[in-house]
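**Q** Here's my sequence, what's the structure:
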Amino acid sequence: MTRSALIVAHGSPSDPDPQEAALKDLAARVGALLPGWRIGGATLAKEGAFDAAVAKLGGPWIYPYFMARGYFTKKVLAERAEPLGLRVLEPFGTEPALVTSAAHALQRALCEKGWPAQDTTLLIAAHGSAVSRTSAESARDFAAALKAEMGFAEALAGYVEEPPFLSESARIIGQAICLPQFALNAGHMLEDVPEALAEAGFAGPVLPAFIDWPETPELIAQSLERQAASA
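**A** All right, here's what the predicted structure looks like:
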């Protein structure tokens, strides 16, 4: 039986095409790991992309490529999917294996610097929100889980859209590493995060957005396979 899934992200309303292309590339990498599946990618910011992808795939599962259960996953995507009878899965940021994957990436970065985790502060750079607690709570939970997993000296979060702002949290004395909790290389990741870190004088390593992690396609593929097996 052929299954299909549509990976959906927010994208960049001011310049939708680069993120639309990046998501289609991610979908292709996921599809290469799932023989017998049809995998598509679309951003909400690209006009008509979601509807065109749904029509092409013929009733796919909707996989939210978002970092938290927030406004876009619980309201915007749900309202788009419900009239079409589409199933919306849990978002990427809630994947159980994400903490382990992040721990491996952080360990590689620490090894390159020769830093023990117990002497290092972990900074999670996240979106935050002026209207919802979900984004901030997700980042704090992620920081706490990684501290417990790896034994960082401290783990904290800083936000783009709510206090404590990233430019404040990033004023860290001693060695520190930053993990941005962003799915795509869109505006916040390309502009707000580097600007805030520069303002704070943050000098430690900064990991890439999750779309550039080599583990990301496998995480999504494994999630889809697991949910198909239990369906």
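**Q** contacts and neighbour counts: CA atoms only from here.
**A** OK.
**Q** At the geometric centre of the chain, which residue do we find?
**A** residue 183 (3.1 Å; Cα atoms, centre = their mean).
**Q** any idea how far the residue nearest to residue 223 when sequence neighbours are not counted is from residue 16?
**A** Among residues not flanking residue 223 along the chain, residue 95 sits closest, at 7.5 Å (Cα to Cα, 6 or more residues apart in numbering). Residue 95 is 26 Å from residue 16, where distance means Cα to Cα, to the nearest Å.
**Q** The two: who's more crowded?
**A** Between residue 95 and residue 16, counted using other Cα atoms under 10 Å, residue 16 has the larger neighbour count: 17 against 14.
**Q** quick one, what contacts the nearest residue to that one once chain neighbours are set aside?
**A** For residue 16, ignoring the flanking residues on the chain, the nearest one in space by Cα to Cα, 6+ apart is residue 46 at 5.3 Å. Contact partners of residue 46, counting by Cα atoms under 8 Å, 6 or more residues apart in numbering, are 11-13, 16-17, 20.
**Q** For the comparison step, fold the sequence that follows:
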Amino acid sequence: MVPGPAVCEGCRCAAATAQDAPPNGPATGPATGPAAAILAHGQPGDPGALQPEIEALAAQVQALLPGWRIHGATLACKRSLAALHGVRLVYPHFMADGWFVRSETPRRLALAGINGVRLTAPLGLDPGLPALGAVVARETASAAGIDPATATLVVVGHGSGKSRAPALVTREFAKALAPVAGFAAVNVGFIEEPPFLADVLPEGPAVCLPFFATGGEHVTDDIPQGWRGQGPIAPPIGTTAGVAALIAATLRAAMAKEASQG
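**A** I've put the predicted structure just below:
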């Protein structure tokens, strides 16, 4: 057997051996079933940190797609990418359809020897995401004893100093969410471009909704620092209940489209 890439320091792949199952998701469906992957960014400085999270999500999606084989991988973990041979569809677990999805993901997959795959639209563009975000925001407010009708919801996105895509998709999400969320106001702030989160803190009751796919350092460190204890912080939208169903629906539709095209 040809050895895979070197194991990233601190990655759970370190426990895998050449005889083990691929260390990047359940992939327990029959070998003849459709194979797909959920691909997140991950943390380059700590490749193993988010691998369990994306694997757990892959298991949830696979439970909704009997007969499929669903892998979980991150760009930060070379070994998880190398294990995607046979995958036909890749779901970008990203919020924006920007450089990472359009350019870097295909490049990293090619370097790992993964060719002939088709990428779906990323999570952030899913038309069902605003309704899910509204539910998450209201539940977070309710758990803190806050009436959404008297509170401000602040959607915080990544932002970028190089691309407009991250800010644009965050604003579009907030705009679509506002009419159904039931909050008195919905504002938007960012981590890496103005208006920064710390500059849009409202007066009075407030809830923060991170427009992020995973629970990386921006979520665990930067958002709490910028939010300054203003009110409850919801879990990042990409980690919440309901996301697995959105992903499963996207993969199912993509495979049906592929079949109809011959």
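**Q** TM value for the aligned chains?
**A** Once superposed, chain against chain, the TM-score is 0.90 (TM-score structural alignment, normalised by the length of structure 1); 224 aligned residues with a Cα RMSD of 1.8 Å.
**Q** Counterpart of the residue nearest to the centre of structure 1 over in structure 2?
**A** Under the alignment (TM-score structural alignment), residue 183 of structure 1 pairs with residue 213 of structure 2.
**Q** Residue 230 of structure 1 too?
**A** Under TM-score structural alignment, residue 230 of structure 1 pairs with residue 257 in structure 2.
**Q** List of residues touching whatever helix or strand its match lives in?
**A** Using DSSP states H and E, residue 257 of structure 2 maps to helix 243-260. Helix 243-260 of structure 2 has contacts (Cα under 8 Å, 6+ apart) with 36, 57-58, 60-62, 64-65, 89, 91, 120, 123, 126, 128-129, 237.
**Q** cool, stretch 194-206 of structure 1 as well?
**A** Contacts with stretch 194-206 of structure 1, where a contact means Cα under 8 Å, 6+ apart, come from 109, 166-168, 170-172, 175-180.
**Q** how about a cut-off of 7 Å?
**A** Residues outside stretch 194-206 of structure 1 that contact it (Cα atoms under 7 Å, 6 or more residues apart in numbering) are 166-168, 170-171, 175-179.
**Q** Let me see the ranges of the strands in structure 1.
**A** With strands called from DSSP state E, structure 1 shows them at 3-9, 37-43, 61-64, 121-126, 154-159, 176-180.
**Q** Make CSV from the ones you listed and add distance to residue 80 of structure 1 and mean neighbour count to it.
**A** CSV is the format used below for those (distance: least, Cα to Cα, whole Å; neighbours: other Cα atoms under 10 Å):
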stretch, distance to residue 80 of structure 1, mean neighbour count
strand 3-9, 11, 23
strand 37-43, 13, 24
strand 61-64, 10, 23
strand 121-126, 26, 25
strand 154-159, 28, 23
strand 176-180, 28, 23
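**Q** possible to save the ones you listed as CSV with distance to residue 205 of structure 1?
**A** Output for the strands of structure 1, formatted as CSV (distance: least, Cα to Cα, whole Å):
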stretch, distance to residue 205 of structure 1
strand 3-9, 26
strand 37-43, 29
strand 61-64, 28
strand 121-126, 10
strand 154-159, 15
strand 176-180, 5
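**Q** of the ones you listed, which approaches residue 143 of structure 1 most closely?
**A** Residue 143 of structure 1 sits nearest to strand 154-159 of all these, at 5.4 Å, using Cα to Cα.
**Q** matching residues in structure 2 for that closest one?
**A** Mapped onto structure 2 using TM-score structural alignment, strand 154-159 of structure 1 covers residues 185-190.
**Q** starting at the chain centroid, how far to that stretch?
**A** 20 Å (Cα atoms, centre = their mean, to the nearest Å).
**Q** Residues touching it, excluding its own?
**A** Stretch 185-190 of structure 2 is contacted from outside by 151-159, 171, 174, 178, 195-197, 200, using Cα under 7 Å, 6+ apart.
**Q** sorry, back to before: using CSV, lay out the contacts of residue 46 of structure 1 together with distance to residue 51 of structure 1.
**A** Converted to CSV, those look like this (distance: Cα to Cα, whole Å):
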residue, distance to residue 51 of structure 1
11, 15
12, 17
13, 17
16, 15
17, 16
20, 14
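**Q** which of these count as buried?
**A** 11-12, 16, 20 (16 or more other Cα atoms under 10 Å).
**Q** Break down structure 1 into its helices, ranges please.
**A** Along structure 1, counting by DSSP state H, helices occupy 16-32, 49-57, 71, 77-81, 98-113, 134-150, 166-169, 187, 193-200, 216-230.
**Q** okay, the angle between the helix holding residue 257 of structure 2 and strand 35-40?
**A** 130 degrees (axes from the mean of the first three to the mean of the last three Cα atoms, to 10 degrees).
**Q** and helix 243-260 of structure 2, which residues are buried?
**A** Buried residues in helix 243-260 of structure 2 (16+ other Cα under 10 Å): 243-248, 250-251, 254-255.
**Q** So which of the strands of structure 1 is nearest residue 102 of structure 1?
**A** Closest of those to residue 102 of structure 1 is strand 176-180, at 8.5 Å (criterion: Cα to Cα).
**Q** isn't the residue nearest to the centre of structure 1 right next to residue 209, touching?
**A** Yes - in this structure residue 183 of structure 1 lies within contact range of residue 209 using Cα atoms under 7 Å: 5.6 Å.
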